[in-house]
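J.: got a predicted structure plus its sequence, pasted below:
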Amino acid sequence: MEHQINEEIRDREVRLIDADGNQVGIVPIAKAQEAASSKNLDLVKIAPQAVPPVCRVMDYGKFRFEQAKREKEAKKNQHVVEIKEIRLSPGIDVNDFNVKANHAKRFLKDGNKVKVSVRFRGREVTHSSIGLDLLHRFAENCSEIGSMEKAPKLEGRQMIMFLAPKKDNPKKDAKKGGRKGKSGKPQQAPKTEESDS
């Protein structure tokens, strides 16, 4: 915000605050400007909407520098949440699924939200339940780090779901119910049921 300073201030009288922050009272503009120049400082209009406007005697260069520093600090401290997109296809194979799940986990760890979409081509849209299962499996794969913010919803030819990072990320054991794609990490007990002869 640009302030009016010194000769730019055209009001007949102003409410003056001196360099030490003390209220001097309402004075003619000439007297306020004289008070500032006698101390080798600037007269700055800090509350133009007040009647009469409030002016303060200060080092304007130093004031601008500190204001810019405060704004820079505030920007540094605020984390902008981005929405990253992951696209899946209904016939995605296990390796691609795991790669995409790992990307999503990385985005969630960085504090970003993830939009996961399944695009249906041709008649695939009639089997939207495949997309629904895929998205639920994907959410479960990322459940340690993120949680489902918006459940899967069919919009035209694509089904969309949103994941958000968990507020506190304690490492919990993944839920055991439901089949999961291989996550790339060794599981605690390898399954031996698949011995069909």
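T.: That came in fine, so what should we check first?

J.: for the rest of this, base every contact and every neighbour count on C-alpha atoms.
T.: Will do.

J.: so what's the gap between the longest helix along the chain and the chain middle?
T.: In the chain, with assignment by DSSP state H, the single longest helix is helix 60-77. Offset of helix 60-77 from its chain centre (C-alpha atoms, centre = their mean, to the nearest Å): 21 Å.

J.: which of the residues in the next helix or strand after that helix are buried?
T.: Using DSSP states H and E, the helix or strand that follows helix 60-77 towards the C-terminus is strand 83-88. Across strand 83-88, burial judged by 16 or more other C-alpha atoms under 10 Å covers 83-84, 88.

J.: stretch 10-25: end-to-end distance?
T.: 18 Å (C-alpha to C-alpha, to the nearest Å).

J.: which other residues reach that stretch?
T.: 26-29, 32, 52-58 (C-alpha atoms under 8 Å, 6 or more residues apart in numbering).

J.: what about versus this one:
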Amino acid sequence: MPRAQVEEPFKINHKISARDVRLVGDNVEQGIYPIEQARRMAQEQNLDLVEISPTATPPVCRVIDYSKFKYEQKKKTRELKAKQTKVVIKEIRFGPNTDDHDFAFKLKHAQEFLKEGAKIKAYVHFVGRSIVFKERGEILLLKFAQALEDLGKVEQLPKLEGKRMFLYLAPKVIAPPKKVAPKEADKAKPADKAKAADKVAPKEKEAVTAEANPADEAAE
């Protein structure tokens, strides 16, 4: 079975149907040209005439190496995809009668998830007639959100959907610690500190001499 041809994202050369085109780029004199003249200009440079803006009037074209152009476009697309961070959502399930031990266990996991940058979808699942305790489920989820307020921010408050009440949390962006400005005394240059020491030194010498004099008098 013959392989289906992949449609090119851009019209090139003889596939361009417009009568006139606007040429742009550094390797041509920019302006509006009849399509045949624009094709000849591309052929003279052993390049392709590529329609980059078909909806313009007239369509905008460039004289470029189409293979290289496609490669660069694919490269840009890959780079954009690589920069897009995948959002990870972790689910945490509670019951309306979740005890303290189970709550603490799930809270610990939630803290780890938020530190890793994941979002959290916490919910209380009501089975059978336990739906009558929906207020209890709401209190439980609000308590859960409050316990995580240092690491996560609430994206959606508790909301009942069918037999489940959902709460959505997203990780907080922690700001870097502020730099503490050095004290004025610490800013003093070593040379200034040396001068200060020299000013103190003569006084210390005088004190030593004064202490030595009484001993000399006694010896006499």
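T.: Yes, it's here. Remember, predicted model here, so these are calculated numbers, not experimental data.

J.: please report the TM-score between the two superposed chains.
T.: Overlay of the two chains. TM-score (TM-score structural alignment, normalised by the length of structure 1): 0.73; 170 aligned residues with a C-alpha RMSD of 2.6 Å.

J.: quick one: the buried residues of strand 83-88 of structure 1 as CSV, columns for distance to residue 151 of structure 1 too.
T.: Shown next, in CSV, are the buried residues of strand 83-88 of structure 1 (distance: C-alpha to C-alpha, whole Å):
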residue, distance to residue 151 of structure 1
83, 16
84, 17
88, 16
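
J.: ok, of the contacts of stretch 10-25 of structure 1, which come out buried?
T.: By 16+ other C-alpha under 10 Å, the contacts of stretch 10-25 of structure 1 give 26, 29, 32, 52-58 as buried.

J.: list the contacts of the counterpart of residue 100 of structure 1 in structure 2.
T.: Taking TM-score structural alignment, residue 100 of structure 1 has residue 106 as its aligned residue in structure 2. Listed by C-alpha under 8 Å, 6+ apart, the contact set of residue 106 of structure 2 reads residue 92.

J.: pretty sure residue 151 of structure 1 is in a strand, no?
T.: Yes - per DSSP: H, G, I helix; E, B strand; the rest coil, residue 151 of structure 1 lies within a strand segment.

J.: that one maps to what in structure 2?
T.: The alignment partner of residue 151 of structure 1 in structure 2, by TM-score structural alignment, is residue 157.

J.: if I look at residue 14 of structure 2, how far off is residue 32 of structure 2?
T.: 17 Å.

J.: swap in residue 158 of structure 2?
T.: 61 Å.

J.: and the residue nearest the centre of structure 2?
T.: In structure 2, the centroid-proximal residue (C-alpha atoms, centre = their mean) is residue 85; its distance is 8.1 Å.

J.: what residue in structure 1 is paired with it?
T.: So, by TM-score structural alignment, residue 85 of structure 2 is matched to residue 79.

J.: report the contact partners of that match.
T.: Contacts of residue 79 of structure 1 by C-alpha under 8 Å, 6+ apart: none found.

J.: circling back to that earlier point, leaving out the residues flanking it, which one is nearest to the match of residue 151 of structure 1?
T.: residue 167 (5.5 Å; C-alpha to C-alpha, 6 or more residues apart in numbering).

J.: count of neighbours near the one you found?
T.: 23 (other C-alpha atoms under 10 Å).

J.: that's a helix at it, yeah?
T.: No - read with three-state DSSP, residue 167 of structure 2 is strand and lies in no helix.

J.: so what's the equivalent of it over in structure 1 up against?
T.: Using TM-score structural alignment, the partner of residue 167 of structure 2 in structure 1 is residue 161. Residues near residue 161 of structure 1 by C-alpha under 8 Å, 6+ apart: 115-117, 135, 148-153.

J.: turn those into TSV, columns for neighbour count and distance to residue 170 of structure 1.
T.: Converted to TSV, the contacts of residue 161 of structure 1 look like this (neighbours: other C-alpha atoms under 10 Å; distance: C-alpha to C-alpha, whole Å):
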residue	neighbour count	distance to residue 170 of structure 1
115	18	23
116	22	23
117	22	27
135	23	23
148	19	17
149	15	18
150	12	22
151	14	23
152	22	25
153	14	29
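
J.: helices of structure 2, start to end?
T.: Going by DSSP H, structure 2 shows helices at 35-44, 66-83, 100-115, 134-147, 184-187, 190-219.

J.: to residue 54 of structure 2, which of those helices lies closest?
T.: helix 35-44 (13.3 Å; C-alpha to C-alpha).

J.: the aligned residue in structure 2 for residue 132 of structure 1 - how many residues pack around it?
T.: In structure 2, the residue paired with residue 132 of structure 1 according to TM-score structural alignment is residue 138. Using other C-alpha under 10 Å, residue 138 of structure 2 has 21 neighbouring residues.

J.: then residue 60 of structure 1?
T.: For residue 60 of structure 1, using other C-alpha under 10 Å, the count is 16.

J.: that one - nearest residue in space that isn't next to it in sequence?
T.: residue 42 (6.0 Å).

J.: kindly report the same for residue 52 of structure 1.
T.: residue 14 (5.2 Å).

J.: burial of the one you found, as a residue count?
T.: Neighbour tally, residue 14 of structure 1, other C-alpha under 10 Å: 25.

J.: for the match of residue 151 of structure 1, give me its contacts.
T.: 142, 166-168.
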